[in-house]
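J.: sequence unknown, structure follows:
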């Protein structure tokens, strides 16, 4: 009975036909499941869950390294607990690699507006070093919509543009499910991204077409866990980040 009841809890995995073939429950207990019991997670005064891995709290860049050569990250550490892209220092990436995650990250473009289009406040957040959620100052600054703020770069136009004014802090809460590959390298299950920007849903479980390429079509080369990477767009973008934490979903 326990096995049967547990199966009933997995409704998302069962077809309508399979349900039609089962006897209708006649007692409440027949559809009640008592295990596995979810672990308890507490959220502290800073909004960080107790099972989160803190990647940046403003004190140091120890969790990060240069994406160019693996040396210490060279971005600028600020007195307000943030870090800012150091122009032409290159991308930075986490020392730890991840699969599926819940990622919280805050960012802001500079208050002083310079340049336009893709050269204004441009950075990016890469999941598994391959799949980019775009960071860009789009305030009164039009660009191609599959490359605007909150886009899955060159793949998914955001459902809304929810940016704060230039110079104010934005929040991304990202749910990322890594793709699954078969023994022959084929995609068994596509990766997906959900993005909430300042409390607004802007990407709703978008299934990735593959890597987010600047030029060319998405690629689907098999891979395992990968780093979270933050982009230096090399245009003196002066984008800043703070309060970065992640929860592993595997």
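T.: Happy to help now that I have it. Every value quoted in this text rests on a predicted model; they were computed, and no experiment measured them.
J.: going forward, measure contacts between C-alpha atoms and count neighbours the same way
T.: Noted.
J.: dump the residue contacts of the residue most central in space within the chain.
T.: Most central in the chain under C-alpha atoms, centre = their mean is residue 174, positioned 3.8 Å from the mean C-alpha point. Shown in contact with residue 174 (C-alpha atoms under 8 Å, 6 or more residues apart in numbering): 101, 102, 103, 104, 193, 194, 195, 196.
J.: and with 10 Å instead?
T.: With contact set as C-alpha atoms under 10 Å, 6 or more residues apart in numbering, residue 174 has these partners: 101-105, 127, 133, 193-197, 201, 203, 246.
J.: What about the residues you listed, which are in helices?
T.: Using DSSP state H, no member of those sits in helices.
J.: Of those, which is the nearest to residue 163?
T.: residue 197 (7.4 Å; C-alpha to C-alpha).
J.: tally of neighbours for that closest one?
T.: 22 (other C-alpha atoms under 10 Å).
J.: residues near the nearest residue to it once chain neighbours are set aside, how many?
T.: Spatially, and ignoring its direct neighbours in sequence, residue 197 is nearest to residue 172 (4.8 Å; C-alpha to C-alpha, 6 or more residues apart in numbering). When neighbours are defined as other C-alpha under 10 Å, residue 172 has 23 of them.
J.: next up, a second structure to put side by side with the first:
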């Protein structure tokens, strides 16, 4: 009986390489890793433990296999890849789930992040050697160099007396909290399998001969719920069907309550743009409180039963601060206010431009403010905060507040240990400061001949 069958759950230790079979020189243990956002296939690491890194080089590069073997498995791990990198994880060493830089892509294939890679048979007609690959149903991939999470729920093939009686099956693939594949049958090993034949168990295999990648928090549970596998779905009553709001070719602005950690935003606007990129805006504070990729909104709580006016994001969400984005500080070390008095901040609604992009308007300290957020396809959101007249003295805009903020290149900052980035234009000089609440990234609002404005880009 394999170790996976005797232990219901576990974690692959990453204090050294002893959990793996004969690791090649391209694999190492590190304390941290940084995948380059701009430079292809470049990753750097620092000494320590807890992170598994492969950096293919000129010497022999090989995949790595765990000593642990598994049958059914609920696997979860965090991973980081630099720009244009390509890798994969093989369940039982046989069935590849693709790891690659798919940031911002629209048309997904079975070679994109989270896909089930294709099988391969060169006896098939020319041009049809690859078959049965499964593309993700939507793209929630994050930018190069950011940590992502992949969860794979897998049921191994079943055998009776040496004869296969049930195919392997991917119950679900969940990328960054969003289900991108469900109930996928695997009739045999995918291309590049380490073993010619299928079996009840096999090792976990991580690809090491393609591009650089880092892994951490590799956890597993060998209990898989078979009820999900048979394709069953909840049967909704006629008055209990989910109510979703989709973006179909043009921006959508939707008003509702939205619950975020610690509070309810009572005057929220959810904005969905084409290419599956969205954000939430608090009209009471002039704040972007969350951004996400994937689906737009689940508005079921607004309409089901008696309803409570609430909707929630359907995609992979990053929570931001709900405090005002502007403040007057006596000096650069003064604390950022949690709330603003009604005499300081008064909302004035929003206007739509010809493309349907909203500009939120409010009065701050007697000055009219315009706050516009525009998308770059499915990759980023650029925010421009401007005033109709001269700004008051000592006004700052806060671009980020987090436990950790680090400048990784000129004008590019990692937020919360590579959860997302904030990018500033060349020549912009933000203030990075440490406060009792963590770190903050501030932009002084300066009056110029061209007007008063600040700009930064959220990338994830």
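T.: Thanks, I have the structure now. The model shown is predicted, which means the values in this text are computed figures rather than measured ones.
J.: Please enumerate the helices of structure 1.
T.: According to DSSP H, the helices that structure 1 contains are 2-8, 16-20.
J.: Relative to residue 181 of structure 1, which of the ones you listed is closest?
T.: Of these, nearest to residue 181 of structure 1 by C-alpha to C-alpha is helix 2-8, at 25.9 Å.
J.: For the closest one, which residues meet the burial criterion?
T.: Going by neighbour count (16 or more other C-alpha atoms under 10 Å), the buried part of helix 2-8 of structure 1 is 6, 8.
J.: One more: stretch 78-85 of structure 1?
T.: 82, 83, 84, 85.
J.: I would like the residues contacting it, please.
T.: Applying C-alpha under 10 Å, 6+ apart, the contact partners of stretch 78-85 of structure 1 are 56-61, 74-77, 91-92, 106-110, 123, 230-234, 236-244.
J.: What is the equivalent residue in structure 2 for the residue nearest to the centre of structure 1?
T.: Using TM-score structural alignment, the equivalent of residue 174 of structure 1 in structure 2 is residue 152.
J.: Distance check, its match against residue 144 of structure 2.
T.: Relative to residue 144 of structure 2, residue 152 of structure 2 is positioned 21 Å away (C-alpha to C-alpha, to the nearest Å).
J.: ok, now residue 280 of structure 2?
T.: 24 Å.
J.: Between the two, which is the more surrounded one?
T.: residue 144 (29 against 26).
J.: Next, count neighbours for the closest residue to the residue nearest to the centre of structure 1 other than its chain neighbours.
T.: Leaving aside its sequence neighbours, residue 174 of structure 1 sits nearest to residue 195 (C-alpha to C-alpha, 6+ apart; 4.6 Å). For residue 195 of structure 1, the neighbour count with other C-alpha under 10 Å is 27.
J.: show me the contacts for residue 195 of structure 1.
T.: 102-103, 133, 150-152, 158-159, 171-176, 201-206.
J.: cool, and residue 29 of structure 2?
T.: Residue 29 of structure 2 neighbours (C-alpha under 10 Å, 6+ apart): 14-17, 45-54, 214-216.
J.: try it again with 7 Å
T.: 14, 15, 16, 17, 49, 50, 51, 52, 53 (C-alpha atoms under 7 Å, 6 or more residues apart in numbering).
J.: I'd like these written out as CSV, with distance to residue 373 of structure 2 added.
T.: Shown next, in CSV, are the contacts of residue 29 of structure 2 (distance: C-alpha to C-alpha, whole Å):
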residue, distance to residue 373 of structure 2
14, 41
15, 43
16, 45
17, 46
49, 40
50, 38
51, 36
52, 37
53, 36
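J.: Just the ones of those in strands?
T.: 49, 50, 51, 52, 53 (DSSP state E).
J.: Please say which position in structure 1 residue 269 of structure 2 maps to.
T.: In structure 1, no residue is matched to residue 269 of structure 2 (TM-score structural alignment).
J.: and if you look at residue 174 of structure 2?
T.: Residue 174 of structure 2 maps onto residue 196 in structure 1, by TM-score structural alignment.
J.: For its match, the count of nearby residues, please.
T.: The number of residues near residue 196 of structure 1, taken as other C-alpha under 10 Å, comes to 18.
J.: For residue 90 of structure 1, see how far away it is.
T.: 27 Å.
J.: that older thread, distance of the residue lying closest to the match of residue 174 of structure 2 once chain neighbours are set aside from residue 214 of structure 1?
T.: Here the nearest residue to residue 196 of structure 1 in space, its sequence neighbours aside, is residue 173; by C-alpha to C-alpha, 6+ apart that works out to 5.1 Å. Relative to residue 214 of structure 1, residue 173 of structure 1 is positioned 24 Å away (C-alpha to C-alpha).
J.: Repeat that for residue 178 of structure 1.
T.: On the measure of C-alpha to C-alpha, residue 178 of structure 1 and residue 214 of structure 1 end up 21 Å apart.
J.: Of the two, give the one with the bigger neighbour count.
T.: Counted by other C-alpha under 10 Å, residue 178 of structure 1 and residue 214 do not tie: residue 178 has more neighbours, with 25 against 10.
J.: Who are the contact partners of that one?
T.: Here residue 178 of structure 1 is in contact with 99, 100, 191, 192 (C-alpha under 7 Å, 6+ apart).
J.: Dump these to TSV, plus distance to residue 2 of structure 1 and neighbour count.
T.: Shown next, in TSV, are the contacts of residue 178 of structure 1 (distance: C-alpha to C-alpha, whole Å; neighbours: other C-alpha atoms under 10 Å):
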residue	distance to residue 2 of structure 1	neighbour count
99	31	18
100	30	22
191	32	19
192	32	20
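J.: Report the two of the residues you listed separated the most.
T.: 99 and 192 (11.8 Å).
J.: Quick one: map residue 151 of structure 1 onto structure 2.
T.: Using TM-score structural alignment, residue 151 of structure 1 lines up with residue 115 in structure 2.
J.: Nearest residue to that match in space, ignoring adjacent ones along the chain?
T.: Using C-alpha to C-alpha, 6+ apart, the closest residue to residue 115 of structure 2 is residue 135 (4.8 Å).
J.: tally of neighbours for the one you found?
T.: Using other C-alpha under 10 Å: residue 135 of structure 2 sits among 22 other residues.
J.: separation between it and residue 75 of structure 2?
T.: 19 Å.
J.: ditto for residue 382 of structure 2
T.: 35 Å.
J.: likewise residue 162 of structure 2?
T.: When residue 162 of structure 2 is compared with residue 75 of structure 2 (using C-alpha to C-alpha), they lie 26 Å apart.
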